[in-house]
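Chemist: Requesting a structural model of the entry that follows:
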Amino acid sequence: MASFTELETWKQARKIRVYISGVVKSFPADEKFRLTDQVIRSSRSIGNNLAEGHGRFHYQDNLRFCIMARGSLTETLDHLIIALDEKIITEEELSHFQAEYDSCLRLINGYIQYLKSKKQENSK
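Modeler: Okay, here's the model as predicted:
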């Protein structure tokens, strides 16, 4: 694959980042340097880690960054659960995100399995 932008995992991470950018616009001002900043950073980190891993030379390095992307994805979900608990977002907004989260998680896990199989093939 020539570019990380061709990865389905990265494309899904981008959708999540764009969704989060829209959702946080309705967050209260007193959350600007707390929850808003945290959820923006974690959502950006998903795609950032996928891109950085793709740019690495070895499969093991790429795997490590994919695992970090998966952690950032889960962190983003936790931030939105907090937003729901604080009545900043609605159940509908969380449900929409949950569907995108599930899709991204499946893609990342599939990509991790692919990289593991490529790593094994190359070690033979």
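Chemist: switch to C-alpha atoms for all contacts and neighbour counts from now on
Modeler: OK.
Chemist: Which residues lie in contact with Ser43 in this structure?
Modeler: By C-alpha atoms under 8 Å, 6 or more residues apart in numbering, the contact list for Ser43 reads 13, 16-17, 20, 72-73, 76.
Chemist: So which of those residues belong to helices?
Modeler: 13, 16-17, 20, 72-73, 76 (DSSP state H).
Chemist: out of those residues, who has the most neighbours?
Modeler: Ala13 (28 neighbours; other C-alpha atoms under 10 Å).
Chemist: I'd say it and Ser45 touch.
Modeler: No - Ala13 is not in contact with Ser45 according to C-alpha atoms under 8 Å; the separation is 9.0 Å.
Chemist: Tell me which residues of the lengthiest helix in the chain come out buried.
Modeler: Scanning the chain for the helix with the most residues, using DSSP H, yields helix 91-122. Using 16 or more other C-alpha atoms under 10 Å as the test for burial, helix 91-122 gives 94, 97, 100-101, 104-105, 107-108, 111-112, 115-116.
Chemist: May I see those residues organised as CSV, with distance to Phe33 added?
Modeler: What follows is these, written out as CSV (distance: C-alpha to C-alpha, whole Å):
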residue, distance to Phe33
Leu94, 21
Phe97, 22
Glu100, 25
Tyr101, 24
Cys104, 27
Leu105, 27
Leu107, 31
Ile108, 29
Tyr111, 33
Ile112, 33
Leu115, 37
Lys116, 38
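Chemist: Second input sequence below; structure requested for side-by-side comparison:
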Amino acid sequence: MQNFKELHIWQESMELVKEIYIITSAYPEAEKFGLVQQMRRAAVSIPSNIAEGAGRNSLLEFKRFLTISISSSNELETQLGISEMMDFIEEDVSKELQHKINILRKRVYSF
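Modeler: Sure, this is the predicted structure:
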């Protein structure tokens, strides 16, 4: 069992959540219960699963929760692509966030 707050992957994913909340607050009102909600849930799922896994008693269980967090990062990256395609965010913002997600995902994979 690890203190999840000390894990860099948890800290980085918490920063990502903050960025997603800030960016999606400017999305069209029509997306409030659609894409915005999905993106926020996917973003929140990443650090939540890291934290839950860190509290488990076995490495195997921890790895399972890390896999879930990776799946959520894939979902979020897809949603950023949709946001860019629909002109809800600029391409450079989308690419920067996708880059951060890719770095985080690599760190989670190597954990």
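Chemist: Could you get me the TM-score between them?
Modeler: For these two chains in superposition, a TM-score of 0.96 is obtained (TM-score structural alignment, normalised by the length of the second structure); 111 aligned residues with a C-alpha RMSD of 1.1 Å.
Chemist: Just give me the closest of the buried residues of helix 91-122 of the first structure to Ile40 of the first structure.
Modeler: The closest of those to Ile40 of the first structure turns out to be Phe97 (C-alpha to C-alpha; 13.7 Å).
Chemist: residues touching the closest one, list them.
Modeler: Applying C-alpha under 8 Å, 6+ apart, the residues contacting Phe97 of the first structure are 16, 19, 77.
Chemist: before we move on, back to that, as CSV, the ones in helices among the contacts of Ser43 of the first structure with distance to Leu84 of the first structure would be great.
Modeler: Output for these, formatted as CSV (distance: C-alpha to C-alpha, whole Å):
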residue, distance to Leu84 of the first structure
Ala13, 21
Ile16, 17
Arg17, 18
Ile20, 14
Ser72, 18
Leu73, 17
Thr76, 12
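Chemist: Can you say which two of those are spatially most distant?
Modeler: Across these, the longest distance by C-alpha to C-alpha is 13.1 Å; it joins Ile20 and Ser72.
Chemist: Lys5 of the second structure against Met14, yeah?
Modeler: No - using C-alpha under 8 Å as the test, Lys5 of the second structure is too far from Met14 to be in contact (9.9 Å).
Chemist: Which of the three states applies to the residue nearest the centre of the second structure?
Modeler: The residue lying closest to the centre of the second structure (C-alpha atoms, centre = their mean) is Ala43, at 3.4 Å. With DSSP: H, G, I helix; E, B strand; the rest coil as the basis, Ala43 of the second structure sits in helix.
Chemist: Just give me the match in the first structure for it.
Modeler: Aligned counterpart of Ala43 of the second structure in the first structure: Ser43 (TM-score structural alignment).
Chemist: Superposed on the first structure, what's the mean shift for the strand or helix carrying Pro47 of the second structure?
Modeler: Element membership for Pro47 of the second structure (DSSP states H and E) is helix 35-54. Following the fit onto the first structure, the mean deviation recorded for helix 35-54 of the second structure is 0.2 Å by mean C-alpha distance after the TM-score superposition for the first structure.
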